[in-house]
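>>> sequence first, then the predicted structure:
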Amino acid sequence: MASPLPAVHDTPDPDFAELLARRPQLKAHALDGLLMDEVPLVQIARAVGTPSWVYSAATLRRRYGALRDALAEAGLDASIHFAAKANDSLAVLRVLAAEGAGADVVSEGELRAARAAGIPAGRIVFSGVGKSHREIALALEEGILQINAESAEEVERISEVASAIGRVAPVSLRINPDVDARTHAKISTGLAENKFGIAYTDAAALYARMASLPGIRPIGLAVHIGSQITEGMAGYRAAYSRVAELAQALIGRGLPVERLDCGGGLGIPYRDEVPPSPAALAGAIKATLGPLGLPVMLEPGRWIAGPAGVLLASVVLQKRGQNRRFVVLDAAMNDLVRPAMYDAWHGILPLAPDLLHAPLSPADVVGPVCESGDTFTRGRALPDLPPGALVAFLDAGAYGATMSSTYNARPLAAEVLVDGHRWAVTRPRQTHEALLANQVMPEWLGAGA
């Protein structure tokens, strides 16, 4: 399949020291090499193998706390619901649940994962454009906080399902504010051309319709304009201003508006971006929605989990082309698809202490999958990496494992949680036997070898 190449940047890539300086969860030890918190990553790689995902519990707690504190300091009555699509590891969800986080889910699987991790149903929001009858019924039976409806057709479906099982669904209407978040086209969700939400001009009439339908309790409005937003607060302010205007109009008509869902999307610095801070986001919410005096909700995913994770990989070999050096890893696009799908840039650090200070030369870092798109980066300055050398892809804690696949019949990688000096495998590496176990051979084809 054709895939875009990693983007060309106008500024030099950050060097190893700059990458480490911006990531307090990582440090270079003179003997043990690259550490996550207090654990040498080479220790995990040798014990568990590669590729493997590794997450820092301390980083999850720190970043959740920073966002929570920024909202509190702005005087907002706010709750945080972690976007499970970013990372649905039960261990990650459990760490955040213990901090008081709720969850934003978009499927039955994510709802079940959130509940299994200990997140109360009353802290769960169900979003997404295509909820099935089964998913709506499960959400209502679990007693979740709210369903974010994204179309008139879905509103009718929710009413039908809720009435059939004798429940009343708390429903928030997601509006599409037609606001440009100035992010990658594939993760923009707030433009009229995107599939998400109700057209702003249709929202008031549909909200009034919801109030008249059986099995539905309208509770508010929701908006989410995109992911990995790094271009300041203009998009947020524009979207929230439209939400405030609509909420005031609905209240003026005597319709109930209990709370407002502000979505997520706050970006992180993968390379040298300078994204807005949680305090800036809290300020934008206060300035636009604060005068309404309503509770607000946020649904961050990447901002909390992205910097908390790395993907460990081993060098299979270095291939010398006519004009290029290829570093071939055992990790591939089926593990980390973001570079192939989004032109995404991820920092790459060797784990060995000597390689962190060795001479550098340009290299194309690729995986073993049979696709030209299985390219993580081109021309990256890296040391000589002999077979068996270990590297870490940085900022891989969001949209890494959750977007991975078994393409080329490659088993899913292991997952590990680090907590201080402790670490544990939280999802064992999938075996080849498990990869084939759920396939059934039609009897007329006969037995295999």
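Sure thing, it's come through.

>>> for the rest of this, base every contact and every neighbour count on C-alpha atoms.
Fine.

>>> in the stretch 251-400 of the chain, which spans are strands?
259-261, 296-298, 309-320, 325-329, 348-350, 361-366, 375-382, 390-393 (DSSP state E, counting those that start in this stretch).

>>> of all those, which one is nearest residue 272?
Among those, strand 348-350 comes nearest to residue 272, with 13.8 Å by Cα to Cα.

>>> which elements pack onto the closest one?
Packing partners of strand 348-350 (3 or more Cα pairs under 8 Å, 6 or more residues apart in numbering; DSSP states H and E): strand 390-393.

>>> which of the residues in the strand it packs on are buried?
Neighbour-count burial for strand 390-393, with 16 or more other Cα atoms under 10 Å as criterion, is recorded at 390, 391, 392, 393.

>>> thinking again about what came up before, which one of the strands of the stretch 251-400 of the chain lies nearest to residue 187?
Per Cα to Cα, nearest to residue 187 of the strands of the stretch 251-400 of the chain: strand 296-298, 17.5 Å.

>>> helices or strands next to the closest one in the packing?
strand 78-83, strand 259-261.

>>> what inclination does the following helix or strand past the longest one have with respect to strand 78-83?
By that I understand strand 78-83. The helix or strand immediately downstream of strand 78-83 is helix 90-98, counting by DSSP states H and E. Counting by axes from the mean of the first three to the mean of the last three Cα atoms, to 10 degrees, helix 90-98 lies at 180 degrees to strand 78-83.

>>> re earlier: figure out which of the strands of the stretch 251-400 of the chain is closest to residue 63.
Of all these, strand 309-320 sits nearest to residue 63, with 12.6 Å by Cα to Cα.

>>> all helices of the chain, in order?
16-21, 41-48, 57-73, 90-98, 108-116, 133-142, 152-164, 200-212, 234-252, 278-289, 302-305, 338-342, 432-437 (DSSP state H).

>>> next, the buried residues of the first one.
Translated: helix 16-21. Neighbour-count burial for helix 16-21 [16+ other Cα under 10 Å]: 16, 19, 20.

>>> just the residues you listed now: which is nearest residue 281?
Closest approach to residue 281 among these (Cα to Cα): residue 19, at 24.6 Å.

>>> so that closest one touches residue 347, yeah?
Yes - applying Cα atoms under 8 Å as the test, residue 19 and residue 347 come out as touching, 7.1 Å apart.

>>> which residues do these two both contact?
Counting by Cα atoms under 8 Å, 6 or more residues apart in numbering, no residue touches both residue 19 and residue 347.

>>> next, the one to line up against it:
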Amino acid sequence: MDTIASSPTISTGTSARWLSRRSDGRLYAEAVPLSRIARAVGTPFYCYSAGALRQNYAALKAAIAASDVSICFAVKASSNVNVLAELARLGCGMDIVSGGEMARALAAGTPPERIIFSGVGKTRSEIRAALEAGLHQLNVESAAELEVVASVARETGIRAPIALRVNPDVDARTHAKITTAKKDSKFGIAIEEIPAIYAAASARAELKMVGLAVHIGSQILDLSPFRDAWAALADLVRRLRAAGLGVDRLDLGGGLGIGDDRHAGPDLAEYASIIAETVGDLGCALNVEPGRWLAGRGGALVSEVLYLKEGDGAPIAVIDAAMNDLMRPALYGAQHPVLTAEAPRPAGKDAACRLVGPVCESSDDFGKYEGLGTILAGDFVVFDNAGAYGAAMSSTYNSRDLVPEVLVDDGQFRIIRRRTNISDALKLEEPESWLAGDDPVR
């Protein structure tokens, strides 16, 4: 990995400055020293700022208010029910991709009419649960899925509100693994196939065709792909309406990226302007589905340095956080800004330090960092911009503990997901009774 320059301050666009280094040299999460939380909770752990969530939501809502755009948080980004509850209290809706996420959104207090069910592989049981719960809409991603939704709708006697997810063949110009709207993607229905499918579905009594959806990828910093996708969506709406079909809603998707100390984040005013220019005159109810933009800059992963060893070109610090706690570097080559929880010591002869985890994989490597000073065993290091796709993707690989989560609000903090240890895991693996292997159904 390339060497990453770290900064003792956080500068991430309109994000709340929830991490700050005070005169005592310590790094604070809102008004609580991170080292205080680390000693109380143990490491590694995720820390989130309730204030940052509130400020980010308010900033995005204000930016797109002129186009009357609703916001649905992408639950997959940060699925802790306490985080969702913070957003739900603000009036934020939820975008879900599984039955489990639906249960979390409802448990967090989100009204079902503010929940959109996306996802390419919904099961019959998930579709049934969504219809019975009265969700706002289901974003359908294939003709085959549409048939299953129609079947379940007939069985339940509940008319299904449907938006077809359009694949406009637009390159989001981000990492290949988080690009979702090119022609070869598994997501959505090819844009040229939409008119025939939409027309046929509109004639079915068990389906209520409400509109269209699109989502082109994640961590998008160049906003021009949004313009391309939404302009194509607007043209499609006009074609459908010219054919006498109603299109009342447009789900514009998520993917709005965040900046860091190396890259500027996208401009919200430009983002809002693109929405207004492309789809603002259609008279449709509009919504967006941000995940990372709302939560990413409001969270950090805190880890303790276990050992120091000599490396080729830079000393290696083995930390107690691993790829199972933060998968993004191993999975996407992602790079997170890193800070020290205490005031950095003067650097020795080596300007850079390589941070690696303890998991038995060469990919458990967070990269080389400059600006951390001299690192010693027992120090706490802090991965910033880790509030999205961090804890939500964590696992117990190597039979490690499941990382806990902590929420900070001004001068107080609380654990919102306890550490799940090996004793807890072994209880899940207690065997049940043997069952006969022969198939009784002939």
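Received the coordinates, thanks. Quantities reported herein were computed from a predicted structural model and do not represent experimental measurements.

>>> need the TM-score from the superposition.
Here the TM-score for the pair of chains, by TM-score structural alignment, normalised by the length of structure 2, is 0.94; 432 aligned residues with a Cα RMSD of 1.8 Å.

>>> picking that back up, and of the helices of structure 1, who's closest to residue 176 of structure 1?
helix 200-212 (5.8 Å).

>>> with structure 2 superposed, average distance for the closest one?
Once fitted to structure 2, helix 200-212 of structure 1 is off its aligned match by 0.8 Å on average (mean Cα distance after the TM-score superposition for structure 1).

>>> now that helix: which residue numbers in structure 2?
Aligned by TM-score structural alignment, helix 200-212 of structure 1 corresponds to residues 191-203 of structure 2.

>>> try stretch 177-187 of structure 1
Using TM-score structural alignment, stretch 177-187 of structure 1 pairs with 168-178 in structure 2.

>>> contacts for the matching stretch?
Contacts for stretch 168-178 of structure 2 (Cα under 8 Å, 6+ apart): 179-183, 190-191, 214, 216-220, 222, 225-226, 228-229, 232-233, 332.

>>> can you list the buried residues of strand 390-393 of structure 1 in CSV and add distance to residue 299 of structure 1?
Compiled in CSV, the buried residues of strand 390-393 of structure 1 are given as follows (distance: Cα to Cα, whole Å):
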residue, distance to residue 299 of structure 1
390, 34
391, 31
392, 28
393, 25
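
>>> what is the nearest of these to residue 254 of structure 1?
Among these, residue 393 lies closest to residue 254 of structure 1 (Cα to Cα), at 52.6 Å.

>>> so residue 107 of structure 1 sits against residue 133, correct?
No - counting by Cα under 8 Å, residue 107 of structure 1 sits too far from residue 133 to count as a contact (11.6 Å).

>>> more neighbours: the two, which one.
More crowded of residue 107 of structure 1 and residue 133, by other Cα atoms under 10 Å: residue 107, with 20 against 14.

>>> quick one: map residue 377 of structure 1 onto structure 2.
Looks like residue 377 of structure 1 aligns to residue 367 there (TM-score structural alignment).

>>> count the residues that sit near that match.
So residue 367 of structure 2, with other Cα under 10 Å, has 20 neighbours.

>>> residues contacting it?
1, 2, 3, 4, 335, 354, 355, 356.

>>> equivalent analysis for residue 94 of structure 1, please.
Contacts of residue 94 of structure 1 by Cα under 8 Å, 6+ apart are 117, 118, 119.

>>> and it? What does it align with in structure 2?
Counting by TM-score structural alignment, residue 94 of structure 1 lines up with residue 85 in structure 2.

>>> same question for residue 289 of structure 1.
Per TM-score structural alignment, residue 289 of structure 1 is aligned with residue 279.

>>> name the nearest residue to that match, sequence neighbours excluded.
With sequence-adjacent residues excluded and distances taken as Cα to Cα, 6 or more residues apart in numbering, residue 279 of structure 2 is closest to residue 234, at 5.7 Å.

>>> how about residue 401 of structure 2?
Nearest to residue 401 of structure 2 is residue 421, by Cα to Cα, 6+ apart, at 4.5 Å.

>>> the one you found pairs with which position in structure 1?
Residue 421 of structure 2 maps onto residue 431 in structure 1, by TM-score structural alignment.

>>> again with residue 355 of structure 2
That one, residue 355 of structure 2, aligns with residue 365 by TM-score structural alignment.

>>> its match against residue 330, yeah?
No - here residue 365 of structure 1 does not reach residue 330: they are 10.8 Å apart, not a contact under Cα under 8 Å.

>>> show me which of the two is the more surrounded one.
Using other Cα under 10 Å as the criterion, residue 365 of structure 1 and residue 330 rank with residue 365 on top: 22 against 18.

>>> how near is the match of residue 421 of structure 2 to residue 408 of structure 1?
14 Å (Cα to Cα, to the nearest Å).

>>> comparing these two, which residue is more hemmed in?
More crowded of residue 431 of structure 1 and residue 408, by other Cα under 10 Å: residue 431, with 13 against 10.

>>> so residue 29 of structure 1 sits against residue 38, correct?
No - the pair residue 29 of structure 1 / residue 38 is not scored as a contact, 10.0 Å apart, by Cα under 8 Å.

>>> specify which residue of the two has the higher count of neighbours.
Using other Cα under 10 Å, the more surrounded residue of residue 29 of structure 1 and residue 38 is residue 38, with 16 against 13.

>>> what's that one aligned with over in structure 2?
Residue 38 of structure 1 maps onto residue 31 in structure 2, by TM-score structural alignment.

>>> residue 50 is in contact with its match, correct?
No - contact between residue 31 of structure 2 and residue 50 fails when scored by Cα under 8 Å: they sit 11.8 Å apart.

>>> show the buried residues in the contacts of stretch 168-178 of structure 2.
Buried among these (16+ other Cα under 10 Å): 179-183, 190-191, 214, 216-220, 225-226, 228-229, 232-233.

>>> what's the nearest residue to residue 342 of structure 2 if we skip its chain neighbours?
That would be residue 26: by Cα to Cα, 6+ apart, it lies 4.4 Å from residue 342 of structure 2.

>>> could you measure from the one you found over to residue 34 of structure 2?
8 Å.

>>> looking at these two, which one has more neighbours?
Between residue 26 of structure 2 and residue 34, counted using other Cα under 10 Å, residue 34 has the larger neighbour count: 25 against 19.

>>> for the nearest residue to the more buried one once chain neighbours are set aside, the count of nearby residues, please.
Leaving aside its sequence neighbours, residue 34 of structure 2 sits nearest to residue 28 (Cα to Cα, 6+ apart; 5.5 Å). Residue 28 of structure 2 has 20 neighbouring residues, counting by other Cα under 10 Å.
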